[in-house]
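Pasting the sequence and the predicted model now:
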Amino acid sequence: MAYDPRMAYDPNRLLSDGDVQAGKAPGWWGDDGRLWREFTFDTYQAGVDFAVRVAAHAEAENHHPDLLIGYRKVKVTYFTHDAGGITALDLAGSRAVNDLYGA
């Protein structure tokens, strides 16, 4: 998503489907106004450790994804409740989570 100087930047602005598709991090999917990715791990504990790192990042950024921990996998879902869908904050979160995963 390119910044358009004619528009005031608002990270809480609801993004169009095109903006989401253009700006989402590799491996992420967007549907029903949500942005999600499932991460896999060699062990259950490795997945839990990853979820804890994601939670710490979310606290630092004050933008919290839903985390679903399963056996050797963690699903991370971003959705900005106040906007009713995906915003630039969610795209930034997806990139940060990819960095935490090393992808």
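Arrived safely, thanks for sending.

drop to CA atoms for contacts and neighbour counts, all remaining ones
Noted.

State which helix of this structure is the longest.
As assigned by DSSP state H, the longest helix anywhere in the chain is helix 44-61.

looking just at contacts, which helices and strands does that one meet?
On a contact count with 3 or more Cα pairs under 8 Å, 6 or more residues apart in numbering; DSSP states H and E, helix 44-61 meets strand 66-70, strand 73-78, helix 88-101.

Out of these, flag the one nearest residue 35.
Evaluated over those, closeness to residue 35 peaks at strand 73-78, with 5.1 Å, by Cα to Cα.

Pasting the second one now:
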Amino acid sequence: MKLIDQHCTHGAPALDPATIPARLAEVPEWQAIDGTIARDYAFPSYRATIAFVNAVASMAEAQNHHPDMTVGYRRCTVAYTTHSAGGALTDNDFICAARADAIYAQGPAA
């Protein structure tokens, strides 16, 4: 099943580090950095950036899995890790990464 079609689960176990490259291949713009996965997004305007941030926040609430986001003028960095798994990566991180990519692919909402 594709990541985008999955839902986050409470208590997801940490991934075996050997599986992370395969998961990253499913979200190719993301990079693994120090126990997180992160991606930078670019936008045509500040308003579009904030619309994306709000859409990701809504998705995060629905999935009960929240990213760290760094917001700037016409850009946003989204980073995921699973604190309940001791700061390790879980399937939840990759599910939400795929969902954030889908939001971005829809284009600016503002």
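Ah, there it is. In this text the structure is predicted, and so the values were computed from the model without any measurement.

before we move on, back to that, which of the helices and strands packed on helix 44-61 of the first structure is buried the deepest?
When you average the neighbours per residue for each of those (mean count of other Cα atoms under 10 Å), strand 73-78 leads with a mean of 21.

distance from that strand to the second structure after superposition?
Superposing on the second structure and averaging over aligned pairs (mean Cα distance after the TM-score superposition for the first structure), strand 73-78 of the first structure comes out at 0.4 Å.

Can you state the residues of the second structure onto which that strand aligns?
Aligned by TM-score structural alignment, strand 73-78 of the first structure falls on residues 75-80 of the second structure.

Relative to residue 41 of the first structure, which of the helices and strands packed on helix 44-61 of the first structure is closest?
It's strand 73-78; of these, that one is closest to residue 41 of the first structure (Cα to Cα) at 5.8 Å.

Work out the gap between the closest one and the centre of the chain.
Counting by Cα atoms, centre = their mean, to the nearest Å, strand 73-78 of the first structure is centred 8 Å from the centre of its parent chain.

likewise stretch 79-90 of the second structure?
For stretch 79-90 of the second structure, the distance to the chain centre is 12 Å (Cα atoms, centre = their mean).

Give me the buried stretch members for it, please.
Buried residues in stretch 79-90 of the second structure, counted by 16 or more other Cα atoms under 10 Å: 79-82, 88-90.

could you give the angle of the longest helix of the first structure to helix 88-101?
140 degrees (axes from the mean of the first three to the mean of the last three Cα atoms, to 10 degrees).

mean shift between helix 44-61 of the first structure and the second structure?
Averaged out, helix 44-61 of the first structure is 0.5 Å away (mean Cα distance after the TM-score superposition for the first structure).
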